[in-house]
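Asker: Structure, please.
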Amino acid sequence: MNQRTHNHESTGGLSVARLAAMADALTVPDGGFTVDPATGDAARTGYAVAVHPECEHICDGRVTADDLAAYLTRTRHVLALPGRVFGGWCDPGTRRVYLDVSAVVATLPAALELGRAAGQRAVFDLDAATSIPVPPAPSPVAGKETPAEPTPPIPAPRAERTPPPCPPGNHARTATSKPSRPTPAGRKPTPKNKPDSTPKRSTGGPRKSPTSRRSPKNGSPHSR
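Answerer: The predicted structure is shown next:
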């Protein structure tokens, strides 16, 4: 069995004639293909993105059907993964040909994100049959750091409230106690601030009884 026959057996549903037509598509600037190697069907809608940088193969010259078959043989285990397709693209700027294992996604933002993560220069729009450059990731402004997600401020610790100092001489006073009245100089304090003595009555002689009557000068009230 020669090398050509072995390569053809490793290409799945792609015939030699089909491989030759795919090689011809790579001679056109920005030309290429996206094919399921198991069935030979071409993907016609969505965006093709090379997602396996380790499988990328760059050709500086013309690519032949044998080159495509050899690439399919080397990468057959990766192409067997779900959703993987065989992709080829001719860079219109350098005329280099890129062979890749690609994935097809439905939206352009998702394709560009995958392409940026894989370090790809472009993704391929299958509907428009044209490539779309992958923009570089935005770089932070010099001298400014990328702001992180805001975090709630940490509350300051509450200061302990210290009661105001008591005035001198009032340490035993409470909120319900009443201030004592000052004691005049020279007098001794008495319990409960009562006067030290009961006021004395004036001494103007013997007190007359309210029931006593003064007898008349002439004698007893019974005398006539």
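Asker: Every contact and neighbour count from this point should use C-alpha atoms.
Answerer: OK.
Asker: Mind listing what's buried along stretch 46-58?
Answerer: Within stretch 46-58, the residues scored as buried using 16 or more other CA atoms under 10 Å are G46, Y47, A48, V49, A50, V51, H52, C55, E56.
Asker: ok, the last one - contacts?
Answerer: By CA atoms under 8 Å, 6 or more residues apart in numbering, the contact list for E56 reads Y98, L99, D100, V101.
Asker: Another for comparison:
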Amino acid sequence: MTRRRNVLRVLGLSCALTVVAATAGGDMPGGGRAASEGFPAVEARIVTLVQQVVRTGGFTVDPRRGSAPTTGYAVATGRSTARVEPAAAFFDGDGPQALRTYLLDHAAALTRDPELMLGAWYDRAARRVVLSLVRIVSDRAAAVRCGRSRHQRSVYDLTARREVPTGLPMS
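Answerer: Model prediction:
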């Protein structure tokens, strides 16, 4: 608990709440539900979501409703919940199964926290697709701080539909 209090002091409240929520509890064995059982709105659109990654470079979607937020800044919860998929395999047919597996692996966290979203980002330079749990932060400065604290080189502005650099170098 002391570590979490220190995180609150260092990162600021809006970012720290995300860190605490993302790290609290962890996925319990047997605590999740099958992706198709728990997230039918996303399961119904899974092929379309893979195509969206190709067309637009990614997506952020509420797995419970299948809707995409249109305002705020998408910030990944951190490296511990991210999964990297080779772009060639993802786009050549493995994408739908990769998304299903990711949902299944993170079903407990997504069910427990209704503010968590499912995100995917196509890192063209590295030829990879990054799947992650995402939180929407309304304030730009807070989003940039959160992204930087999680070693992200950018966060995504959902309104302007563009990346916002955090100031970290390209890796």
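Asker: where does the TM-score land?
Answerer: For this chain pair, the superposition-based TM-score is 0.69 by TM-score structural alignment, normalised by the length of the second structure; 130 aligned residues with a CA RMSD of 1.9 Å.
Asker: before we move on, back to that, turn the buried residues of stretch 46-58 of the first structure into CSV, including secondary structure and distance to T34 of the first structure.
Answerer: Formatted as CSV, the buried residues of stretch 46-58 of the first structure follow (DSSP: H, G, I helix; E, B strand; the rest coil; distance: CA to CA, whole Å):
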residue, secondary structure, distance to T34 of the first structure
G46, coil, 11
Y47, strand, 10
A48, strand, 7
V49, strand, 10
A50, strand, 10
V51, coil, 13
H52, coil, 15
C55, helix, 15
E56, coil, 14
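Asker: what's the closest of these to A23 of the first structure?
Answerer: Within the buried residues of stretch 46-58 of the first structure, the smallest distance to A23 of the first structure is 16.4 Å, found for E56 (CA to CA).
Asker: Distance of whatever residue of the second structure lines up with that closest one relative to T48 of the second structure?
Answerer: Aligned by TM-score structural alignment, E56 of the first structure pairs with A82 of the second structure. In this view, A82 of the second structure and T48 of the second structure are 21 Å apart by CA to CA, to the nearest Å.
Asker: Output the longest strand belonging to the first structure.
Answerer: Across the first structure, the longest stretch assigned as strand under DSSP state E is strand 97-105.
Asker: That strand vs the second structure, average distance?
Answerer: Superposed on the second structure, strand 97-105 of the first structure shows a mean distance to its aligned partners of 0.5 Å (mean CA distance after the TM-score superposition for the first structure).
Asker: Pull out the buried residues from whichever helix or strand comes after that strand.
Answerer: Downstream of strand 97-105 of the first structure, the next assigned helix or strand under DSSP states H and E is helix 108-117. Residues L108, A111, L112, E113, L114, G115, R116 are the ones in helix 108-117 of the first structure that count as buried (16+ other CA under 10 Å).
Asker: need those in a markdown table with distance to G83 of the first structure, can you?
Answerer: Converted to a markdown table, these look like this (distance: CA to CA, whole Å):
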| residue | distance to G83 of the first structure |
| --- | --- |
| L108 | 17 |
| A111 | 14 |
| L112 | 17 |
| E113 | 17 |
| L114 | 14 |
| G115 | 16 |
| R116 | 19 |
